[in-house]
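# Model the structure of this input:
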Amino acid sequence: MKADKIFWGIIFVFVGGIFLLENFNVIDFSWGHIWRFWPLLLIISGVNIIFARSSSKISVIAMVVITVAALAFICYEGLNDGGKNRNHIGWVFSDRDGNDWDDSHDPGRTDNVSNYSEDFDAKIKNATLNIYGGASAFQIENGNDRLFESRVKESITRYFLKRTDTDSTAVLEFRSKKNDGSFNFKDDEYGKVKMKINTQPLWDVNLKMGAGKADFDFSQNKVHNISLKGGAAEFDVKLGNLYNDVNLSAETGLADVNIQIPTTAGCKILVSSGLSSKTFKGFIKMDDGSYESPNFKTAAQKIHITLKGGLSNFEVNRY
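Sure thing, here's the model as predicted:
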């Protein structure tokens, strides 16, 4: 057996094993380490290229030893840092009124809680939310009182909110910033960011982050365009049926992407990735390589999904 086949087998076993153990809460792995150690991934990829055409036992053994050693190092550091972050990102938002935090499990915490908000004006018909974050856990749900509000539990990273209005359109920029004044896109200190967006405007939402998690529930919002970009990340997105033309794109390095769409919506999926796993239950694979729901041509609501990933898990479910 050639070395390149063994190499990719090891990679898939490593990534699949980490995802599986995390899903069953056996381990707490910090995916930010994949992003921070990306040069190491280049090194082991280069080793694979060197030995790819060789089938000698020495080449195979050398490739296996180097690959396993590199992944073992990443795994050790990820588990070590994940254990530290388990307490660091374990804050709970109150589901009663959105104003309380439950920090009773860690009464010694000294981190700051910050609130951000923008008032809603009835003249606003279209709104854009641009989120630029480091290693954070983002959550979006519907809100009715304000155009936008967010509650952030912060460490060394702070956020700032900027709003620009033009006629009936509002553009919000929500960007992370370190306390030393520098902008941050791949910070290793996780924070939890809970956001609410008004249900009246038609929204475009763009997220760019280094590593982290995003849980976006748009089932009660009108959304037109959604763009998600992340290195090592986990994306969970739920779409509703309040707008008939929805475009969602996800561009990832190493990620777990789960998208939920209504059964009444017609959906077309385009995937650009040779190494990612795909689960599109109930979809039909077309001659051009795309996937369509059975009602795509007849449904009033059309959802177009574009997925690009290096080594990711893509899943689209209908509810």
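
# okay, CA-based contacts and neighbour counts for the rest of this
Will do.

# was I right about residue 133 contacting residue 212?
No. Shown here, residue 133 and residue 212 do not form a contact pair, counting by C-alpha atoms under 8 Å, at 9.0 Å.

# Which helix in this protein has the most residues?
Looking across the chain with DSSP state H, the single longest helix is helix 57-88.

# now the next helix or strand after that one, how far from the chain's geometric center?
Next helix or strand after helix 57-88 toward the C-terminus (DSSP states H and E): strand 92-93. Its chain's C-alpha centre and that of strand 92-93 lie 20 Å apart, by C-alpha atoms, centre = their mean, to the nearest Å.

# structure for this one too, so we can compare:
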Amino acid sequence: MENKITSGIWFVFIGLILLLHNLHVIDFNLWAVFKYWPLLIIIVGINLMVQKRTYGPYVKIGSNLVLLAWVLYVGITSKSSSWQESIFTQRTENYNDEGDSAAYANTVSVPFEENYKEAKFEFNGGAGTFDFQSNPSDDLITANSPDKYMGLNLVTDHVGDKHTITLNAKRIGKKSKKNIETVNLNLQPNTLWDIELNYGAATLSGDISHLGFKKLEINTGASTMELKLGTPKIALSKITIETGASTIHLKIPKEAAIMVTHSSVLSSNSFEGFETNSKGLAMTKDYDKAANKYEINVEGAANTFTISRY
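So this is what the prediction gives:
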């Protein structure tokens, strides 16, 4: 019974923190407390030691409340108060952001050339709605924001046949965050990609099933993502997800070979069509024999991670 009480306390705490942050009542730096996640192991150990003791329920509830009070203190008093943008600050300071909207536009693009065999794409964004596609076009990448209050800043570099692109998306006006229009992005499918997505309390969706990539890295918090992937185009495509209090849904073809390792805390995972699904590891049939495969690693806390097959 006391286990349900302590779990309920955690979920109520996380829900209240996210609600108050989104309503701008508090500024909570979630990332500042992530590095202390081993404290959860200590709490679990305490719970096990006092299990079945007469005073056990009081110790469990008391220790969890003390930890949550400390988490609240660290999250609110950390120097970087806007946790959705704090992980991107170091990146955006170097990208010709002069403190106004001069470096930002509503439409940006990079022309595609046949010698661009590989490309690295880094996306940095805060709150917003983003749609990713992978349709053939004359551009290596295009991004368009119908919302005049959402600015896009594109930085490019290339050496030989490899192109590096950094796209920053941020609010450039004081318009309310309600009814934000979708930012549309398209990546050239005739290029092999290395993708890094860094964003805050946003909604990200799309169809990149035509895209081949070596690595897809997702760093986010309190967000929603739904992406449709295709079969892996190379021997090993790695997907790394580090997130907190988020909902992640990946749609992957039934014939794709997949291995998932996960060490998330207080999270819910659902993997459709997997032959092996033990604690911390899930694997599809004949994964080791497949020529091309996905390797997925998930870390974080209070997430809902789902893989469905089509």
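
# Please identify the buried residues of the longest helix of structure 1?
By neighbour count with 16 or more other C-alpha atoms under 10 Å, helix 57-88 of structure 1 contains the buried residues 59-60, 63-64, 67-68, 70-71, 74-75, 77-79, 81-82, 85, 88.

# Pick out the residue closest to the middle of structure 1.
For structure 1, residue 235 is the residue whose C-alpha lies nearest the centre (C-alpha atoms, centre = their mean; 3.4 Å).

# So what does that one match up with in structure 2?
Alignment note (TM-score structural alignment): residue 235 of structure 1 maps to residue 225 of structure 2.

# For that match, pull up the helix or strand it's in.
Counting by DSSP H and E, residue 225 of structure 2 is part of strand 224-229.

# Check residue 131 of structure 2 too.
Judged by DSSP H and E, residue 131 of structure 2 forms part of strand 128-133.

# Tell me the helices and strands packed up against that strand.
strand 183-187, strand 202-208 (3 or more C-alpha pairs under 8 Å, 6 or more residues apart in numbering; DSSP states H and E).

# For residue 114 of structure 2, which of those is the nearest?
Across those, residue 114 of structure 2 has its closest neighbour in strand 183-187 (14.5 Å, C-alpha to C-alpha).

# Relative to structure 1, what is the average displacement of that closest one?
By mean C-alpha distance after the TM-score superposition for structure 1, the fitted strand 183-187 of structure 2 averages 0.8 Å away from its aligned residues in structure 1.

# now the helices: where do they sit in structure 2?
2-22, 30-34, 38-49, 56-77, 83-92.

# What residues sit buried inside the last one?
Just to be clear, that refers to helix 83-92 of structure 2. So helix 83-92 of structure 2, judged by 16+ other C-alpha under 10 Å, has buried residues 83, 84, 85, 86, 87, 88, 92.

# What is the equivalent residue in structure 1 for residue 194 of structure 2?
Per TM-score structural alignment, residue 194 of structure 2 is aligned with residue 204.

# contacting residues around its match?
Neighbouring residues of residue 204 of structure 1 by C-alpha atoms under 8 Å, 6 or more residues apart in numbering: 127, 128, 129, 223, 224, 225, 226.

# again with residue 190 of structure 1
By C-alpha under 8 Å, 6+ apart, the neighbours of residue 190 of structure 1 are 85, 88, 89, 134, 135, 136, 137, 155, 212.
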